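>>> predicted coordinates and the sequence they were generated for:
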Amino acid sequence: MRNWKLVPALLALTLLAVIVYILFYFVFVDFFVDLWWFRSLNFEGYFWLRLLYRFIFSGGVTIIFFGIFFFHFWIASRYLGLSPPDEILVSADKRQRFQSFADIFMHGSIKIYTPLSLILAIAIASPFYSQWETALLYFFGSSSGIVDPVYGQDVSFYLFSYPLYMLIQQELLYSSIILFFLVTALYWLEHVFVPNQNKEYPLGAKIHLAILFAFTVSFLIWGLFLDRFSLLYINSHEPVFFGPGFVEIRYELPLIWLSIVSVLAMFISAVIYVFSRQHRTMIPIFIALGGFLLALGLQNISFIPSLIDTFIVRPNPVLTEGQFMENNIKATLAAYDLNNIKIVDYKVNLDASEDIEKWGTLKHFENIPVWDREFLIDGYQQLQGIRPYYHFHSVDEDRYYLNEHLQQVNLSARELNIDKIPAAAKNWENEHLRYTHGYGAVITPAAQDAGNPIIWYLRDLNMQSNVGFSVKVPDIYYGQEDYTYAIVPNDLDVLGITGSDKDITGAYKGRGGVPIPSMFRKLLFAFYQKDEKIFFSTNISKQSKILLRRNIVDRINAITPFLHLDKDPYLVVTKERFYWIQDAYTLSDKYPVSKFARDDFLSGTENFNYIRNSVKIVVDAYDGAVKYYISDAQDPIINAYRIAYPGVFNSLESLPVELQEHLRYPRELYYMQMMIYAKYHQRQPGLFYEQAETWQFAQVNKNYVMPYYQTLDFAHCNDREELVMINPMTPINRSNLSMVGLAGTLDIEGCGKNSYKPYLQIYKFGKDIQVNGPAQVEALIDQDPDISEQFTLWDQHGSTVAKGRMVIIPMGDHSILYVQPIYMISTKTKIPELTRVIVSIGNQVVMDTTLWSAFKKLKTKFIKSAEDAQGTGTSAE
């Protein structure tokens, strides 16, 4: 019997132990590890500030709603409006029973209202727990200076205020409805439990309920008012245009205003009816209700809008919808930063002799990329992986000042891939204490001669370079691979795992990582990583640090989850060490009347209709230090975060010059912008409606020619080379070329040395002359008997011929140069070999082993063609 008495105590202790374990494991451990990690990155102030904002907005909203519920319940319980007749209170027994009843409602009910108010407050405020950053942007956002074309509101209203207003309105409406019915029920209880009550509610109860009803109606009207702005995001007119049209603005918008007026009239009529004692009638209430139901019904039937569309809009689409198309065009171009594109009318001349003569210098050919990174990655891995646990994740393009001019190169970091170590070596000590990092990088020039081995500018574990590349600290602890945690330095003797024979210890001397100076921290990290070996390992010293979140994308997302990251971070080589540069974007889905981007961009993100490449993020590959630099100071979203988090975002001018020189226009952003611009470059409503000049990305063999990097002098700044993105586009469903687009970062107006001023430029071709697209050039290549014969011969010798990406470059003043590399891929080793280069201008095609020799042959062809044409003209005379 005594044992049974211990059961409740044991259950209570068990429950307490479970709660303590949950708090320790999921709150205490995570909190302290995050705190130490942010402190190691010098972001401790940001960590506390972010926590404070979350507590203020989430916790503050919960307290406010709790206060609202509790206040009204308390008022209702303190004043029930009890008014029993005097004869009921004559006897002491009846008076005592009535007083007990009143005490239950007026004093004892607080035990019910308090937890009920808390539960309701948490339920109502729960959306704020995940959307607290919406409130942050509202409080720190500022005016953009741009107004929407429909209502004339500043765009910042839609980016910052509108999302928060919708959230607040919804939750306030829910809370007011719940309160109204609960308080009404509370007042009704007196007529159930107290005998001989008056039929009507007392004046105090009426006033209280009227106030609650007024709040409900005001929140409903506010919701209808906000509903006007939802018309700006209607997609029912696509694929023609996005946003509201004639029907929405001329028919649906007036109905919303009718709804607002009807609800307001209905409320006023109801109040007058309730508080009036004489000549009261419900006719005004029914009239207002009828107006509201009429407006609601007209909004939800398609008959009348269909008639308007059939008899007014469709017969005159440009006249009726022209202004709304123009609104969509202007908003979309502004939202995707496409307003300042420079258009160059490029008149192509079929006779390219003059441009060939001007362009006939070797310098122009030293930067034309003939190695596609999709092919080059296999060569890097086969020739420079060197050790089984090293891996090249991707190939990047960049430019460095080499051989007395700016030269385009391909490069890749030699990172650690723990999955590649031998199976016998896969144990905890090797994976976390020995095999901890990658080492070095490889660099090759973008332009190379065919038929020769790959030229290396940086190679091998001894970092050999014949062009001056030298890196003091070549270790890579942070990169793009799927890194696990590492503990360094440690008491193990790590011999020759990472570098050359000269590197015998590989001891980590960086400032990054979280120190493990005590057994307490070892215990916490063991819990955090769910790995007891951290606690029991004797090879972890007091000087050891644990390196966490070593994948640079995971690392940045853990610090600033509100930034959206580009898919292609790239490596930069300096004399001191390696750095990663990551482009980051601010997005919104609330830019008014702007078309949504629906293409595969920034995987994992929702649809958006506003974007800015507002931040450049630099990650130290050795220390893991993360620094943020604002690259678009005009973006209102990043400015709001800059004000909210002082000290986190730096000006771009403070970025070291050796890194500024390697900033580039993001490939993914440019691709997405051109997808939008392909349609929205047609700015006149009539032309936009016809879609007669809509573009698409050029295609070869049903594959799109994606934007690619090219370093060249485009005559922007006095014989100065620059790295740009290039993409060719053709008319939709056609193969001839319509334009060649450029995206660069050079200050083409001021020509400052290290200034970063992104620009877009379009070389637009006239309609009077046929300009070959890549598919047409490929057809010329296939029709050339010498080239096709050579392809057939190669295919018979145990290898496969593969055509690389076609490079298309405006050449001189009136010509287009086409360059396509040809690879042979061995069926045994799978190593690609650059075997030939094809060069084409106009309808002439030449294949040779080098760009320079192919160009000279092409030049000879044009001279001969010109002489033949001149001779034909003379004989005709």
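Here it is on my side, so go on.
>>> only C-alpha atoms from now on, for both contacts and neighbour counts.
Noted.
>>> measure the residue lying closest to residue 630 once chain neighbours are set aside to residue 565 for me?
In space, and not counting its chain neighbours, residue 630 is closest to residue 615: 4.6 Å by C-alpha to C-alpha, 6 or more residues apart in numbering. Residue 615 is 10 Å from residue 565, where distance means C-alpha to C-alpha, to the nearest Å.
>>> pick out whichever of those two has more residues nearby.
Comparing residue 615 with residue 565 by other C-alpha atoms under 10 Å, the one with more neighbours is residue 615, at 26 against 23.
>>> can you confirm that one is in a strand?
Yes - residue state for residue 615 (DSSP: H, G, I helix; E, B strand; the rest coil) corresponds to a strand.
>>> where's residue 170, which helix or strand?
Assigned by DSSP states H and E, residue 170 falls within helix 162-193.
>>> give the buried residues for that helix.
For helix 162-193, a neighbour-count test (16 or more other C-alpha atoms under 10 Å) marks 162-165, 167-173, 175-180, 182-184, 186-187, 190-191 as buried.
>>> what do you get for stretch 329-340?
329, 330, 331, 332, 333, 334, 335, 336, 337, 338.
>>> check contacts around residue 562.
Residues near residue 562 by C-alpha atoms under 8 Å, 6 or more residues apart in numbering: residue 586.
>>> got another one to weigh against that:
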Amino acid sequence: MSLLFSYLMSGERSDPLSLPLKAFFLFILLLFFGVTLFSRFVLDYKWFESVGYPQVFLVTLTARLFLFALGSLVSFLLFLFFWRWCKRSILSSVTVFAPFWEQIEGASREYIDVTPETSVRRVIKSIEMPLLLLFALVSLLAGLGLSARWSTVLLYLNKASFGAVDPIFGKDIGFYIFTLPFVNTILNYLIALFILISLVLILAYLSFNWRLLGEEIPPSLQAALIPLFLFLAAKAYLSRFNILYSATGAVYGAGYVDVHINQYIPLIISIILLGTAIAIPVSSLISARGSIKIPVAAVALVVVVSILGSGTAWFVQEFKVSPNEIVLEEPFIENNIRLTNKAYGLEGVHEEIYPLTYNLTIDEITDSPSIKNIRLWDHRPLLTTFQQRQEIRTYYGFSNLAVDRYHLNGELVQTWLAAREMLPDKLKGTADTWINRHLIYTHGIGVVMAPVNAVDEQGLPEMIIKDIPPRIEVEGIKITQPRIYYGEETNNYIITNTNREEFDYPMGDENQYTTYKGRGGIPLTPLNKIFSTIVLGEVKLYTSEYITEESRLHLYRNVNERAEKITPYILFDNDPHTFISSDGRIYWMLNGFLTTERYPYAEPTRFNNNRFNYIQDSVKAVIDAYNGTITYYIIKNDPLLTAYSKIYPGLFKPLSSMPEDFKAHLRYSEDLFKIQANIYTVYHMKNPEVFYNKEDRWEIPTEKYETAEIRVEPYNVLLQMDDKLQFLTILPFTPVGRDNMISWMAVKQDEPEYGEITVYKFTKEEQIYGPSQIEARIDQDETISRDLTLWGQSGSRVIRGNLLVIPYKNSIIYIEPLYLAAETGSIPELKRVIAFYNNSVAMEPTLNEALKKVLGASNRTTSRGVTIPEEGTIDSLIQQTIEHYNAAKKALMAGDIEAYGREMKNVERLLQKLEEETGEK
């Protein structure tokens, strides 16, 4: 192809057949690209048709083609119009010069005039066709650029009101998200177009008659410069709204200097540019030709105004604002706080005090659903266990775990679930063939499920769904279709319903085979087979005897890619989760968000290389793992989603139409929760002065995992709250630079309260241990430390799981599971559970034993927080004194004076008790 292109571009004229031959090869080249492009369009349409959304493809395609045609046509017509006007101007001038490359320098070092007949007409005629081709190419590129903004145009045409206005200009938020991007798109297109036209005209005049550009502007160039300056004036005027996204003040958004200085600079510049657009034709009326000095002076004046404006802004900031910043910036800080919370869905967060009583009894935790569902299996060691015990064959794999809840044996149980997918990249040697990858090994099979808290005698998870075909060991769940054709790791295309049966699953020394009976895939009719061969670049698709007209081509099988193919404007999180419906089918549920970075005043953030300052939990996409069908359900109908619903009628379905058994597996996105939690660590401060001084800033604490310190991740719990068992995602907070816990955030995941966020705060008088402090207390415990050291020395790898902070009945319980695995990488086993409650720590083989021990010790705790040993032994008192003294030292090193004082008082009381026991000081 490159040789063909080189030949076409060469200038050699070896024989009379050269031009026709080049034309033929050019035709072949264009035909090749045309057929490829057409095939891709057809195959895409067939795919959209196969998933039930042909209208989505047609609406998008129509918009893109219309904008491409409009952008290309307008560009080409304007290029043609101005070029012909310029050509007539050059040829009709009194004195016409040869092109600069043909001008002859005489002995007197002056240019020799030549007539148009001898040079200019010939040159213009010779370059006109290449120039027209260049205009066509540039116009096509302009059309492509405009068509790439199809979503901006469609959103503007279907815009919706946000029902709120910005605090500076008083415009609806929708103006900044729908209208302003559209107007800027049109202006950018026109400005770029008229800049190119002006450059073409200037080059033409410089080449053929430079005297026409002496001190006056030729009429054709005037006609190009006037709209250019008008569009630049409009662009400058609209740029004043950019102060709402300023990052130079005390907060993100317009500050004092922006409102009082910076917003007027673009206004002055727009007036200058508008005046220039008017002055150019006025000056031509006075002197027949406009003066070239006008646009030059305008550009210089714009530069001067920009410099003076920046200098003025700096001066005001340094000498007026900075000395009085909190006073002058207070209203703008309020704007930033209010609109940031609104943009991230945090304006409805409910805050309440979480009172601590620490009066739990052993009876209260016995058979408690909240306690029974405490997660003992961390997802990392559990995934390793699933991979080693349940992959069965090398070509199967588990890529992720989904935490969920199911009614099993009459009880609501929190579970881990993993889908067993086919991984064709694991096919090795002679097994790694095109037929095996695309026709035989087409699907995974079954799932593995384990309760989050169930452990067998060997310290391994109790799997309630396992093996191939799936074996189910509980009541309340069934699997009627275990085959997984669409998943997280299904990244290659497959062809089903061929003359070769598909591998289904191994059964002893035999293999079971099957034939696909679902609705997924594109029927491979003769024409579809041709299009598929061209697009995928695989001749075997056309030549294979196994493929018939009944065969079906399955594309975009990765569930994230599949959802994004239909809705590229929706941002999906990193964790599609599997669930089993009441009729026994396997589904994937994806969390989708609508975002923009044009929300006024809202603090921007990043996720998956996307920058935005507005995000809403908008959509759930549900994908059938067997058929590949996909349904989008509206979770929150924000104005962006309203606009897209108008663009694509019928694409998004109301949540009320979601089956009840699907609603039972709704999960709030952990990625969204982390984004909101990070924002809330700062934006929970509603008082502008407190916010400005960062007096009450929070952070997400750290914990130990194995030997590393990592940030605490959000985790799911089943908690008894408001007289009912609720599925929540929770996360603790600590003050910045301190380790004590100050609050925790929870989001509900069950209908009808799905998405409600509550922040539970502890009173300022209470000092509650944070995760890192609990980790330190665990490390300081002599028994636990000794056992951990012994296990490590015996060749075992000690894995400290997630430290869970469990709020329960006005108490805080801390739970950390401990796993052991051989250094060679054997299966992790749950060996111990560490519990911490009200200053008591215990490590026992089971959760119940650990809780009973710490609750028993806590119930013998004095009101001052010092545990009195049952037998009152001196050794126990000494051990407690050492523990409290070490805790005091750590608090002092951390700068926590309050905690230091409290621990030293405990030390003093224990020493007094020792005096009483021993009779000595």
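That came through fine. Worth saying up front: this structure is predicted, and the values here are computed from it rather than measured.
>>> related to what we said a few turns ago, so which of the buried residues of stretch 329-340 of the first structure belong to helices?
329, 330, 331, 332, 333, 334, 335 (DSSP state H).
>>> picking up where we left off before, where do the contact lists of residue 615 and residue 565 of the first structure overlap?
When C-alpha under 8 Å, 6+ apart defines a contact, the residues bordering residue 615 of the first structure and residue 565 alike are 583, 584, 585.
>>> with secondary structure and distance to residue 111 of the first structure added, can I get those residues in JSON lines?
Below are these laid out as JSON lines (DSSP: H, G, I helix; E, B strand; the rest coil; distance: C-alpha to C-alpha, whole Å):
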{"residue": "583", "secondary structure": "strand", "distance to residue 111 of the first structure": "55"}
{"residue": "584", "secondary structure": "strand", "distance to residue 111 of the first structure": "51"}
{"residue": "585", "secondary structure": "strand", "distance to residue 111 of the first structure": "50"}
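>>> ok, those vs residue 207 of the first structure, which is closest?
residue 585 (51.8 Å; C-alpha to C-alpha).
>>> run through the helices of the stretch 751-877 of the first structure in chain order.
Secondary structure of the stretch 751-877 of the first structure by DSSP state H, counting those that start in this stretch: the helices cover 774-783, 785-794, 851-876.
>>> could you do the stretch 451-600 of the first structure as well?
Going by DSSP H, counting those that start in this stretch, the stretch 451-600 of the first structure shows helices at 519-529, 533-536, 552-559.
>>> looking at the ones you listed, which is closest to residue 158 of the first structure?
Closest among the helices of the stretch 451-600 of the first structure, using C-alpha to C-alpha: helix 552-559, at 25.4 Å.
>>> equivalent range in the second structure for that closest one?
Mapping helix 552-559 of the first structure onto the second structure (TM-score structural alignment) gives residues 559-566.
>>> then stretch 429-443 of the first structure?
So stretch 429-443 of the first structure sits over residues 435-449 in the second structure, by TM-score structural alignment.
>>> circling back to that earlier point, superposed on the first structure, what's the mean shift for the match of helix 552-559 of the first structure?
Compared with the first structure after the fit, stretch 559-566 of the second structure shows a mean deviation of 1.9 Å (mean C-alpha distance after the TM-score superposition for the first structure).
>>> the equivalent of residue 414 of the first structure over in the second structure: how many residues sit nearby?
Alignment note (TM-score structural alignment): residue 414 of the first structure maps to residue 420 of the second structure. The tally of other residues near residue 420 of the second structure (other C-alpha under 10 Å) stands at 30.
>>> residue 420 of the second structure and residue 588 of the second structure, how far apart?
Taking C-alpha to C-alpha, one finds residue 420 of the second structure at 13 Å from residue 588 of the second structure.
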